[in-house]
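**Q** below: sequence and its predicted model.
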Amino acid sequence: MNRAELRICLYNTKSLDIYNIMSLLESMAIRKRTALEFSWIPALMCLSLHKETRTVPVLVAIILFQLIINYSLNSFRWHLENNSRDNQGNGGQLPPQYPSFFPYVSNALSFVCNNANFIQRATLTSSRISFLGFDIYAFQDRQTVAKIWKQSTLSSPISMFIYVLKYFFGLPDSVVSVYRADDSGPFPKPYSGSNVLATDRIDHITHHGFLRALGGPGLLPTSRRYMNALAARMHNKNISSEWVEMADFSNLFQEMVGASLIECVYGPSMLRLNPKFMEDLWGFDLKRWYTYAREHFDDSHISSDGDGDPYWGSNLMRYRQEKLLAVKNHDDDALARMDLGLAWGAVGNTIPCAMLSAFHLFSDPDLLRRVRNDINLSFGDQQLQGIDPNKLTKRPLLSSIYAETLRFYVKTYFVVSSPHTDVHLGRWTLPKSRIGLMNAGVSHMDSDFWNSRDGKHPVTTFWADRFIIDQRDPQSGPIASEVRESPEWMGRRRDNEEKARMNSDPFFSMEGTEGSWFPYGGGHSICPGRFLAKNVILFTCALLAKEYDVEMLTDKIEMSTWRFGLGVGGLKHPLPFRIRKRNA
């Protein structure tokens, strides 16, 4: 289409629709893109005919000019395709190519050097990112993310397992090959087209064990073991009613929360054999613990809850010993590395999330007063370690603090892939065997989606009440009013209004946030340990609030970005504090 054609189309348009104009511009851009991208070829040919002018500066200038043209064209096309109305329906197109100044390498360099800044620049849309010639499909718009969680073919986290176990824990290639070969998925029934033997379905074997232990019948006894272990450790620390200053709040949580969490899963014997386990998670050989447990355990040691025991610690660890060692190429060395990975996964984000929740709780006197009042009204003089952990999860304010902590601090990457078929996600398509990438931190900071109460609580600040709905307050709740009033939200709005009518008191709500709040992932591939993590965080905050006074000696908290994409960033500076036992 030339300029004259464009002019005629515009004059013939009765109402100038910006999307129609953008479609015309896109058509022109695509047609001329190839010619412009390769305009350097005739320029170089011309130089070759005039050898006296063929100098390095001229060549550099031509290449630089061409790179600028190409980058401008790619940026223009990227914005057009992301904003085109034609792509808003069920087009099932490939996401547009993310612009790169130096083809093949600049996106890779940006990602490696500062992946936090790079992924944030990709904004809340979807793109194909060229990474050394390999395309990664980055999905961030909430509609697409919500559709991803509904796809059963995108339910396997095995791609991430392979990366973490191989490069973080040194799993040998002979074992990694079993993971790579497993395209059967995490469900009892294998994916259509998979021919993996039942004994080698490592994805399903692992996933089934986690589901039973961390979200099924094992959740309650595991949570109770944690509650008892933490209460005992805090009691044995002998904190008096006099103020005691300590150097770093995070050290207290590593010592108390981390060790209690490891004990509730791995049992007390492992920590007795490795008393400095929490100080150097990477430095221990768990095979010594395996030998000890095998020598001493029999079924009579299983506790009355049917889950715990003093040697293996939990049914999960007994299950892993039985099932994983039967998988091809798996031995004690491989299993020890995998169990270290499990320990790292259990404590790596749960400890900092518990600590950060408590930090905000004790940094806000009014919030602390409200939490203490709620605990006293709900449980009175009961010892908290004796209550049903499910009752804690029903406390709206504690639950909102928990959800806001994860929204504010968790920046995890999630990887999805479909081994056998292309997956249509409404507007976009993820081709089979290609990698889809999402980052929770980008969505967690979407100022267009999250309620800021007219700017009083922007997404860049911690707001403990963000996830509480009060029927008397139309500005309450996690979702911005502009989103709630949109046509696509009509059904959800009716559901929330009905729920509000049934709850005269303020209540905790995550309704409608599945495409924007996903610290654990989502759908079938969501982290099975999320229920235990929530129980750990809520009980820890409740126990500290009820039984201890904590005064933070700094109100400044800075997080580093070196762990961006792995969950919660590390602290840049220690958090000094003082603590004392509350008077009964």
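**A** Done, it's in.
**Q** hey, let's count contacts and neighbours off CA atoms from now on
**A** Noted.
**Q** which SS class is the nearest residue to M445 once chain neighbours are set aside?
**A** Excluding the flanking residues, the one nearest M445 by C-alpha to C-alpha, 6 or more residues apart in numbering is V459, at 5.6 Å. At V459 the chain is in coil, as set by DSSP: H, G, I helix; E, B strand; the rest coil.
**Q** what secondary structure does I579 sit in?
**A** Per three-state DSSP, I579 ends up strand.
**Q** dump the residue contacts of M22.
**A** Counting by C-alpha atoms under 8 Å, 6 or more residues apart in numbering, M22 makes contact with 80, 84.
**Q** off-centre distance for whatever helix or strand it lives in?
**A** Using DSSP states H and E, M22 falls within helix 18-37. The chain centre lies 37 Å from the centre of helix 18-37; the measure is C-alpha atoms, centre = their mean, to the nearest Å.
**Q** what does stretch 273-290 give?
**A** Relative to the centre of its chain, stretch 273-290 is centred 27 Å away, using C-alpha atoms, centre = their mean.
**Q** show the end-to-end separation of it, please.
**A** End-to-end distance of stretch 273-290 (C-alpha to C-alpha, to the nearest Å): 11 Å.
**Q** buried stuff in it?
**A** Under the neighbour-count criterion of 16 or more other C-alpha atoms under 10 Å, stretch 273-290 has 274, 277-278, 286, 289-290 buried.
**Q** most widely separated two among those?
**A** Based on C-alpha to C-alpha, the longest span within those runs between M278 and Y290 and measures 18.2 Å.
**Q** what segments of the stretch 151-300 of the chain are helices?
**A** For the stretch 151-300 of the chain, the helices defined by DSSP state H, counting those that start in this stretch occupy 158-167, 173-181, 202-214, 219-236, 249-253, 259-266, 268-273, 287-296.
**Q** ok, which of those helices comes nearest S357?
**A** Smallest distance to S357 across these (C-alpha to C-alpha): 11.4 Å, for helix 249-253.
**Q** give me the angle between the longest helix along the chain and helix 18-37.
**A** Using DSSP state H, we find that the single longest helix of the chain is helix 56-83. Angle, helix 56-83 to helix 18-37, by axes from the mean of the first three to the mean of the last three C-alpha atoms, to 10 degrees: 150 degrees.
**Q** and the next element down the chain from helix 56-83?
**A** Next along the chain from helix 56-83, counting by DSSP H and E, comes helix 106-113.
**Q** quick check: buried residues in that next one?
**A** Using 16+ other C-alpha under 10 Å as the test for burial, helix 106-113 gives 106-108, 110.
**Q** for the stretch 351-500 of the chain, which segments count as strands?
**A** Secondary structure of the stretch 351-500 of the chain, counting by DSSP state E, counting those that start in this stretch: strands at 413-416, 423-425, 428-430, 435-439, 468-469.
**Q** this is the comparison structure:
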Amino acid sequence: MAVTGVFFYLIAIFGTGKLLLNYAPISKPSLAWMTAVGVVTSLNYAWAVASYHYKRRRSSKEELPPVYPAPVPFLGSAVSLAWDFTSTRISLFGSEMYIFQDRETIEKLMKHPSLASPMSIIIMTLRFLFGMNEAGLAAYRADDSGPLAKPSPGSNPALAPENRIDYLLHQSFNRAFTGPGLAPTTQRFREAFSFRIQGLTGHNECVGIGSQWTHLRDFFEVFGKVAIGSLTQAVYGNLLLELHPDIVDNLWDYDDALPWLARGVPRILMPGPYRTREALRSKLKNWYVRARQDCSVSNMDPDRDWDPVWGSKLVRYLHQTLHDEHGTHDDDAMSSHDLALLWASNFNAVSAATLAAFHVFRDPSLLARLREELAMHFDPPSSFEHANPKLLLKLPLLSAVYAETLRLYVHVFFMSSAPHQDITVGKWRLPRGANAVVSTGITHTDNTHWNDQGGLAPLSEFWADRFIVRPGDVRSGPTKYGKAQAAGARVEEAFDKPYFSTEGLEGVWIPYGGESIKSSTSPHTEDDER
């Protein structure tokens, strides 16, 4: 989900445990039995190690990734894997996972047309994290057609087009959060955010933010509450916040509860996270009742960008389609769906913006450079408040700060699956229905490829200039091999200004779980932007 417009506006405006053992004498039969088990286990592990390395060195195509050697067969590879992470097949408590980490495979994985997010993972997420009922989940269980316009080969031919919920949601989110569809949401966010900032600073709305600095004690107040409140208003309208002004605080409580819900801890053992989730869903259902009293979503102009009662076109479309027309989601299921959208649309963008601003403000020289870059393109500097987000995207230092924030902090497991056929990704084969896993935390800290300035800019630390290419400086740019430098030299031989680039990062930078932000390899002048 691309949230670059919201992100850039946000950044611009702020410029040994102990183990107790009970010892008992070991009888000779027990000792002999343990010795035998130890010998067998050691021999089994030695054979697994030899087999693993032999298969890795083979150059034949379309093989299954080798099984990672496990010292203890039942526990699988959970312990040993921590020391050596590469493309492999692991076993954990009897289940196999296909983990890919080499660049060639990841590049193929991200571009393969037959791959999609595993529906089983989507169902588990909706059920355990967001509490969707079985009636709502039935629509997801029935859909094996994939997210593309053309149903996946081998999928259920009897599935009606209106029941392709994976495709419906994929297209809806793409329209709303990328390209021209993102512009209205960004504009509404800017207006709501500016209004809230003026409330914090005490400036009159007609006068604007003004030229005087206002000092705020709580950094979290701006990002954790003001930004999320503004984005919630932009997506869900005014009525939800009017009915439940504390819903932003509730979202933060829910974010704290998510790790426990993800673990599947039973409600009887830990009721708190479930109460937090149900309280949010109850408020969403109350909003539905009031909103329908004011205006039925089915009676509204479908082309209207935003409505104070029902919010954005996306929200109205989903309610009309899933609830009113198809009837696959009752109010209970819709509240789970809306909670998922409400949380995801806020916490991805706002978390990235908060971390980026934290690094900017803790480094006075970086803050000064960023303000100087903004001042070169906005006169007065506060006029960027009304700027086109595309302009902010072209500022090299601002883009570099954004990209480095995503590199350093987006540590997730990207999962995909080919439900109907075996596929080839690089030298490996992924069996039908198997789940492929990529850890962005590992690819984003691959010191064999990323530029760490010979150890002066460790990949475990934030470096604002990592994505900046300086023509003539072969040590600049995001990679160690000068790919960004070479590409930039071919295109921009006549320029000598630093510019932002993501050239050469295919397969090692996965900022949006498979998507990427556009690389700006065109140094621009002040006249280009005015």
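**A** That came through fine. Keep in mind that what you see is a predicted model, and the values were worked out from it rather than measured.
**Q** for A146 of structure 1, state which of the buried residues of stretch 273-290 of structure 1 is nearest.
**A** Using C-alpha to C-alpha, the buried residues of stretch 273-290 of structure 1 come closest to A146 of structure 1 at M278, 36.7 Å.
**Q** contacts only, for that closest one.
**A** Listed by C-alpha under 8 Å, 6+ apart, the contact partners of M278 of structure 1 are 254-255, 258-259.
**Q** which residue in structure 2 lines up with it?
**A** In structure 2, the residue matched to M278 of structure 1 (TM-score structural alignment) is V248.
**Q** try T144 of structure 1
**A** In structure 2, the residue matched to T144 of structure 1 (TM-score structural alignment) is T105.
**Q** for its match, give me its contacts.
**A** 425-428, 507.
**Q** conserved subset of those residues in structure 1?
**A** Compared against structure 1 with both residues aligned by TM-score structural alignment, their matches' C-alpha atoms under 8 Å, those retain 425-428, 507.
**Q** closest one of those residues to V37 of structure 2?
**A** V37 of structure 2 lies nearest to W428 out of those, by C-alpha to C-alpha, at 34.0 Å.
**Q** give me the number of residues near the closest one?
**A** 19 (other C-alpha atoms under 10 Å).
**Q** trace it over to structure 1, please.
**A** Matched to structure 1 by TM-score structural alignment, W428 of structure 2 sits across from W428.
**Q** relative to D422 of structure 1, how far out is that match?
**A** 11 Å.
**Q** quick one: the residue nearest to D249 of structure 2 when sequence neighbours are not counted from Y9 of structure 2, how far?
**A** Nearest residue to D249 of structure 2, sequence neighbours excluded (C-alpha to C-alpha, 6+ apart): K225, at 7.5 Å. Plainly put, K225 of structure 2 is 16 Å away from Y9 of structure 2 if you go by C-alpha to C-alpha.
**Q** just N435 of structure 2 next, same as before
**A** Distance from N435 of structure 2 to Y9 of structure 2, by C-alpha to C-alpha: 37 Å.
**Q** settle it for me: which of these two has more neighbours?
**A** Using other C-alpha under 10 Å as the criterion, N435 of structure 2 and Y9 rank with Y9 on top: 25 against 22.
**Q** helix, strand or coil for the counterpart of E322 of structure 1 in structure 2?
**A** Under the alignment (TM-score structural alignment), E322 of structure 1 maps onto Q320 of structure 2. Under the three-state scheme (three-state DSSP), Q320 of structure 2 adopts helix.
**Q** neighbours of Q320 of structure 2, how many?
**A** For Q320 of structure 2, the tally of surrounding residues (other C-alpha under 10 Å) stands at 19.
**Q** and for the nearest residue in space to F100 of structure 2 that is not next to it in sequence, the neighbour number?
**A** Distance criterion C-alpha to C-alpha, 6+ apart; nearest residue to F100 of structure 2, sequence neighbours excluded, is S87 at 4.0 Å. A total of 22 residues lie near S87 of structure 2 under the criterion other C-alpha under 10 Å.
**Q** again with E162 of structure 2
**A** Residues lying near E162 of structure 2 (other C-alpha under 10 Å) number 12.
**Q** map it onto structure 1.
**A** In structure 1, E162 of structure 2 lands on T199 (TM-score structural alignment).
**Q** one step back: out of the helices of the stretch 151-300 of structure 1, flag the one nearest S23 of structure 1.
**A** Nearest of those to S23 of structure 1, taken as C-alpha to C-alpha: helix 158-167 at 37.2 Å.
**Q** relative to strand 435-439, how tilted is that closest one?
**A** 80 degrees.
**Q** buried ones in helix 158-167 of structure 1?
**A** Neighbour-count burial for helix 158-167 of structure 1, counted by 16+ other C-alpha under 10 Å, picks out 158, 161-162, 165-166.
**Q** tell me the contacts of the closest residue to S23 of structure 1 other than its chain neighbours?
**A** Nearest non-adjacent residue to S23 of structure 1, counting by C-alpha to C-alpha, 6+ apart: S84, 6.7 Å away. By C-alpha under 8 Å, 6+ apart, the residues touching S84 of structure 1 are 19, 22-23.
**Q** if we can go back for a sec, ok, the buried residues of stretch 273-290 of structure 1 vs V176 of structure 1, which is closest?
**A** When the buried residues of stretch 273-290 of structure 1 are compared for distance to V176 of structure 1 (C-alpha to C-alpha), L286 wins out at 19.5 Å.
**Q** doesn't G341 make contact with that closest one?
**A** No: counting by C-alpha atoms under 8 Å, G341 is not a contact partner of L286 of structure 1; they are 11.5 Å apart.
**Q** what helices and strands are in contact with the lengthiest helix in structure 2?
**A** Counting residues, the longest helix found in structure 2 (DSSP H) is helix 331-362. On a contact count with 3 or more C-alpha pairs under 8 Å, 6 or more residues apart in numbering; DSSP states H and E, helix 331-362 of structure 2 meets helix 4-13, helix 228-236, helix 271-294, helix 364-375, helix 396-409.
**Q** do you know which of those helices lies nearest L81 of structure 2?
**A** helix 396-409 (21.9 Å).
**Q** superposed on structure 1, what's the mean shift for that closest one?
**A** By mean C-alpha distance after the TM-score superposition for structure 1, the fitted helix 396-409 of structure 2 averages 0.5 Å away from its aligned residues in structure 1.
**Q** which residue packs closest to L44 of structure 1, ignoring adjacent ones?
**A** Once flanking residues are discounted, L44 of structure 1 sits nearest to L59: 7.8 Å by C-alpha to C-alpha, 6+ apart.
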